[in-house]
Structures are given as C-alpha cells and as structure tokens.
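Visitor: This is the structure alone, sequence omitted:
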C-alpha cells in the first residue's frame, strides 16, 4: 500500500459543515471525482456503497487519523462533522454507517437545506440540516426547503463517486432517470423558502433546539438543568402524537397560523401529515408545526398548565387517547416524570371518570392474622352483648332435661 502524503491543497471546513459536503468541495477544488480522491485520503472506496453519505454518519478512528494526515484537519474536527456527534439525540451504527431506528423523527435519506446559506457559502451543506429537529434557518428567518424544485426529491450534497459534484446543485437521482449514475443537477439556490417573521414561534423553537444541541442541557419550562437527550426523547414521543391528532394550522392560530397554506399544500393524497408512529416528518413545515406545538406545551411553568395546553390541541371529532397516554412510547424510550405527569393530567381532563355511585362499603372478609394470645385478647375486649354467655348460665342440653324429667334409668 502506498503511504499517504500531505495533499498540496488545503481546504478548511465551514463551521457546522458535514463531512460529505467538505469532501465534495475538495473534489471541486482538485477537479477530481471522489473515486480518485478518497484513496488519497486513506479511505476505502469499496465500503461506501457508491456514495460519501455514509462518511457523514460515522468516521472511524483509523479513518479520521488517515484523513487528518492527508489534509491537516484535526481529528476532533473531522469527528464533529459527522452525525455521531449527536448520539444523545440519535444512534449511529459504525459497522454499517447508518442511523439506527432510535428516534423515528430523525430522517435517514437526503437533507433539507436553506438556499440562502448555500448561496453564501458556495454550496457547503450544514450537518444539522440532516436532523429532523432542524426545520428553519434562524439566520435568514425562513423554513428549510425539503424538496428539489425540479425533480421533487430530497436532495443530497454529493453526486456519487464517479462525477465531480457541482456546487449548490441537486445530487438526487430523478425518478425518470434511465442511468444509475444520472443526477438531477438543478440549482438549489433558486428555491424560494417560506419567510418567517422575526419573532415567529417557529424560530423561537428552532433557537431553543439549537441551544440544546450545542450545550447538551435544557433549562426551560418543565425542565431544570436536564440532559438534552431526555428532552429530545420527550419531544420524539410527543411531536408525532401532535402531528397525528392536533388540528391543522389555520389563519386564526397565533403561533403557526401563517403556515396554513404551506401545510395544506404539503399534504399527501391521504390528507394527513401523520404516517404512523414509526415515521418522521415528511416535510419541514410538518416538523415546524409539530415541534413548535410540543415546545409550547413543555415550556409551561408547571404540569397543570402544560396539561391544559396539551388538552386544547386535538382536532374536533378525533379520539385523542393516544395523545395523552403515558404509555406506548416505543422501544428504548423512557419519558421524563414531568411529561408523564402532564400526560396523566391531560388524560383526566379529556376523559374524566364518571362518578361512582354512593354506597356504604364494608371491609372485605379476610382471615384473621396474629398470634393466638393476641386473638384471645381481642375476644376478651369484645362488648358483652357480642360475647357468648358463661357456661354456668347456659341452658342445659334438651336431651339432659328430658332424661331428668323421666327419672333415672332403670
């Protein structure tokens, strides 16, 4: 094997950039496809299944050491460019370079994007855009775009291993493509995102999400210095329930009313944004509405106020028993005691128990317990009318009386 040497060209990653986006920028800088670039970085092309996307999920330690030698980028920086840094929110499998089904809310294919960020950075993709918890750009105050305007698919940063990726271009394979390596190539910076006002509730929820991802702790509403992983577990349980039972946004909604048209346009033929407990949001607007409403519940000062806010969410005519169920949280999910208390209170509000009929209740018969002398002592303290009369005062046996009246036997 040829020993690695330092590449003559340096390319620093953009803050928050994903690893496959940085590799795509390197390919453009050197005018070299990934199939030829990756071996020069010490990476085995045969394990990548035709794409560099897996490298943005997990980069093994030995691979990171090789890439650091060839590029001069520190090993910790390379690891921070992969989804493994968010293991408190999701779970990665190093052997397959895939996300494990820990939270269905986390997407597994492609990435959403902000077209203005792509235009400013020359086509560099943020790692957080791959998370289902990222649905808005707080810098440009807009929703993330989740579909290519030309092919209608979720785009991807790379263009495979055989071609040099174009900056800010869609790397998805169109449904009508006749060749396996054919890519869309549409200009993603031309996409028109949905604008949000400066004090929009969606932006406030996104800022809080970003803060938890950065600091690893949460201090707001029901939580006091709580680990971010626990809060994201609560959100992963609550947000899909809200997506399936809450009323659709309407113009009178003070929080997400301006998203009503975008939400309605994104719905599938089934007329719903909810595709089952094991699926995540299909569009950025679905994630924005569900997470914003969930954060509004969890941001209340106590469980009573949170339960009242949660009980007001179900749409008319929808049975919301699963929304307020403290159980059925999925495998390997343990929600916090604060959320459990909130769900129980909301369940009692939506489904109050009918009053039981008033009737006198007696103690259930049971076998006496205790030692023999204790039982005898209890009997001695019984009232006189409940005790048996002394043997001397008992009436004689009827047979004995009859024998006495007939006289002694012969």
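Guide: That came in fine, so what should we check first? Keep in mind that what you see is a predicted model, and the values were worked out from it rather than measured.
Visitor: can we go C-alpha only for contacts and neighbour counts from here?
Guide: OK.
Visitor: Check for me that residue 233 belongs to a strand.
Guide: No: Residue 233 is assigned helix when assessed by DSSP: H, G, I helix; E, B strand; the rest coil, not a strand.
Visitor: since we're on the closest residue to residue 334 other than its chain neighbours, how many residues are nearby?
Guide: Once flanking residues are discounted, residue 334 sits nearest to residue 233: 7.4 Å by C-alpha to C-alpha, 6 or more residues apart in numbering. If you count neighbours by other C-alpha atoms under 10 Å, residue 233 ends up with 21.
Visitor: where does residue 167 fall, helix, sheet strand or coil?
Guide: Judged by three-state DSSP, the three-state class of residue 167 is coil.
Visitor: Now do the nearest residue to it once chain neighbours are set aside against residue 116, distance only.
Guide: Excluding its sequence neighbours, the residue lying closest to residue 167 (C-alpha to C-alpha, 6+ apart) is residue 123, at 4.6 Å. Taking C-alpha to C-alpha, to the nearest Å as the measure, residue 123 falls 10 Å from residue 116.
Visitor: Residue 87 too?
Guide: 28 Å.
Visitor: More neighbours: the two, which one.
Guide: Comparing residue 87 with residue 116 by other C-alpha under 10 Å, the one with more neighbours is residue 116, at 21 against 11.
Visitor: Starting from the helix or strand hosting residue 290, tell me the next helix or strand along the chain.
Guide: Assessed by DSSP states H and E, residue 290 sits inside helix 284-298. Later in the chain than helix 284-298, the nearest helix or strand by DSSP H and E is helix 303-311.
Visitor: Presented hereafter is structure B, for comparison with structure A:
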C-alpha cells in the first residue's frame, strides 16, 4: 500500500532542515523559496502541515501552528524525513509548561490564536534580530514572537518589531525576510499606498548596554527552554512576572528604570504620557496584547526586580506606592484590567513568591486592602514613615 493510499504526502526530494528553535512559518518560508517560489499555503500542503487540499484557514487562524498532533507529525515526517523532535519544536506546543499552561486537560483548548492570546502571546506578532536573520537567510526563531524575548543575547541588541523607514509592523503571517521583497505601505497623509524597499535583514539595530537586562533576558531564555522535569517552576515564574509586569505597566514611572538604557526609559516615558489619565492609565485590549518591544523590556525589567527581590512586597511598594495609597486610581485601574481580557489570566496561577503583593494589589478597593504591617517588616517600616 502506498503512502498516498494512507493519506500521506509524497516524499520531497529537497528538504531544508529547520534551525534549532525555528518557527514553523519561518521554515515554510525557506521551503517555499527552495521549491521555486510556491506560496506558503501550497508549501504547507506539500510538506504535510496541512492535510490535502482542504481549507487554508487553520494555517492563518486555526490549529495548524499550535499542536503537533500525531497525524500531522506523521504527514510532515513522511514528506520531509525530519525527526519527530524537529517537527514538534516548530509548534507553539513546545512552550507548554513555561509560558503556556502545563500539558494536561487545559491544553486541549490551547489550539487556536484566540486561546494563545489568553496567555499574553500574540502568535501573529514578530520581532527580528536583523543580524541573525541575515546570517540565516531570513529565518526567525519562534521565541522571538514571545513577549518575554526582547533582546538578542548573541548580538546584544534589541529586537526590531517594525520597519523604521515606513513604520509598518512585522507580522508572522505577512513578513517574509527570506524573500525580503518590497512591501506595500500607506503613504503619509494620503489614502494611497506605496512601496517600501527597506530590507528587513539590513535594518539598523540598537545595542544593549544594560547588563541587568542582558542577564535577565538570558535567565528568561534558559527558563523558556528548561527541561520538561523542571517546567512547573518556570510556569509559575512567568505567571508571577506577568502579574508584576501588569503592575509596572499601570503604576511605574521612568525613574524606576535606573540603570536601564536611555532608549528604554524614553520609550516607557512616552508610552506613559500617551496613556496617563485622571483615572489611571488607560489601554485598549489590542494595546495590552501587543506592547512595543522597548515597553515590554521596561515593564518586565521592573517586574523582575519585584519577583526576584529579597522582599517582593517592599519592591512592589517602591514602584506602586501601596503603603501610601492602596486605593489609588492607578491600582484601581490595574485591578480592573486584571478582571478583564487580555490580562484576566495574569492572576490565575501565581505562586507564593508574590502572594503578599497580590493580597494588597488585587484587593485594593476601599476597605478591601489587607494591612501592609501584617505582611512584611520592610513594608511596615515604609508605612510608618509614610504616616509620619
């Protein structure tokens, strides 16, 4: 019985092996180029990512990129002769137990773009290290699409999320650094469209001088790629960082970024000014899902000082002023955001590491905040000084 009788695709004569950590869409780009410029959906079909001539919807919006189901893995291996691990590592499923909920009954739902958005991940977002992309021929790592990766440790530069010439954001489904062809972009002050020919693989980069941020990025990178037996701890770590990054986004100020690179401080200052209001900072759901890369760096850097500090409550108090006014408009705005999409899951799986912070910050309505004096000696001292 032939492979075709079994519903498996034909073995391809030309197969480019995926890079370690490469995204599935990136691999489809290079395979498309090597097969004479096929479209990405056509390449997905001949490589077994999509079954037969069916709908292309799963590639853009559905389950094709998320879970390496046994039938899908069998199709891809039949067409490409890749190993099972090479196939599986290109799917979002590889981050289960780190930034996605550990494998179990809840993972059944983690098969679409919508469900990944619940965990602060936009699978259409894309950031690039132009130097890495140039060396690899325009390919990118799946980790670059995560909000937790904002620096390339190899080249010590910030990742780039948009073309600096035209301002168009990179997206996983529309950006193809392999071809690096000119892209359509709206002309300024016009309803017309033009062409931008700035090559993504030659874009300028901003060097990272902040050693604290470099060390943090390496720590997060190691946690993202932790062995399976260590994954319960990384998942809790990222949940704590996410909750505290939210706190930083709603309450922190540029002065809390001491030691950070000027570009990060300036980007965060501009973002704060653009969203500050009389009732706290206001963000749309789309803005909360897709913060600029330098703003991500700012809030996660601030969150790390809280989560990894000796006294998380005291560190959070220094940022959010919990002892001065646990009922402030900033905290109330944060609490409201924690109860709605897309930040609703940020407070679902926190660990004991930030329990004292969450006791105060999450229940900050009038009459609801627990006394800081019962939570931390350091915070209690801060409260006494404040009262004086």
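Guide: That came through fine. In this text the structure is predicted, and so the values were computed from the model without any measurement.
Visitor: Quantify their similarity with the TM-score.
Guide: The TM-score (TM-score structural alignment, normalised by the length of the second structure) is 0.72; 338 aligned residues with a C-alpha RMSD of 4.1 Å.
Visitor: returning to that earlier point: in the second structure, what stretch matches the helix holding residue 290 of the first structure?
Guide: Aligned using TM-score structural alignment, helix 284-298 of the first structure spans residues 293-307 in the second structure.
Visitor: Just checking the distance from that stretch to the centre of its chain.
Guide: The gap between where stretch 293-307 of the second structure is centred and where its chain is centred comes out at 13 Å by C-alpha atoms, centre = their mean, to the nearest Å.
Visitor: Check stretch 234-254 of the first structure too.
Guide: Centroid separation between stretch 234-254 of the first structure and its chain, computed with C-alpha atoms, centre = their mean, is 14 Å.
Visitor: List the contacts of that stretch.
Guide: Contacts with stretch 234-254 of the first structure, where a contact means C-alpha atoms under 8 Å, 6 or more residues apart in numbering, come from 103-105, 256-260, 263, 272-274, 276-277, 280, 286, 289-291, 293-295, 313-316, 318-320, 322-323, 329, 335-336, 339.
Visitor: which of the residues in it are buried?
Guide: Residues of stretch 234-254 of the first structure classed as buried by neighbour count (16 or more other C-alpha atoms under 10 Å): 234-246, 248-250.
Visitor: end-to-end on that stretch?
Guide: The first-to-last residue distance of stretch 234-254 of the first structure comes to 24 Å (C-alpha to C-alpha).
Visitor: one step back: PyMOL command to pick out the buried ones of the contacts of stretch 234-254 of the first structure?
Guide: To isolate the buried subset of the contacts of stretch 234-254 of the first structure in PyMOL, counting by 16+ other C-alpha under 10 Å, use the following:
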select buried, resi 103+104+105+256+258+259+260+263+273+274+277+280+286+289+290+291+293+294+295+313+314+320+322+323+329+335+336+339
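Visitor: Point out the ones among the contacts of stretch 234-254 of the first structure that are inside helices.
Guide: 260, 263, 286, 289, 290, 291, 293, 294, 295, 339 (DSSP state H).
Visitor: Output those in CSV; the columns should cover distance to residue 160 of the first structure.
Guide: CSV is the format used below for these (distance: C-alpha to C-alpha, whole Å):
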residue, distance to residue 160 of the first structure
260, 37
263, 32
286, 29
289, 34
290, 34
291, 33
293, 38
294, 38
295, 38
339, 44
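Visitor: if we can go back for a sec, the helix holding residue 290 of the first structure to helix 303-311, inter-axis angle?
Guide: 150 degrees (axes from the mean of the first three to the mean of the last three C-alpha atoms, to 10 degrees).
Visitor: Comparing helix 284-298 of the first structure with the second structure, how large is the average distance?
Guide: Superposed on the second structure, helix 284-298 of the first structure shows a mean distance to its aligned partners of 0.8 Å (mean C-alpha distance after the TM-score superposition for the first structure).
Visitor: In the stretch 101-250 of the first structure, mark out all the helices, start to finish.
Guide: 115-121, 201-215, 228-245 (DSSP state H, counting those that start in this stretch).
Visitor: Make TSV out of those helices and add distance to residue 344 of the first structure.
Guide: Below are the helices of the stretch 101-250 of the first structure laid out as TSV (distance: least, C-alpha to C-alpha, whole Å):
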stretch	distance to residue 344 of the first structure
helix 115-121	43
helix 201-215	25
helix 228-245	13
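Visitor: Can you say which of these is nearest to residue 168 of the first structure?
Guide: With C-alpha to C-alpha as the measure, helix 115-121 is the member of these nearest residue 168 of the first structure (6.1 Å).
Visitor: what range in the second structure does that closest one sit on?
Guide: With TM-score structural alignment as the criterion, helix 115-121 of the first structure aligns to 130-136.
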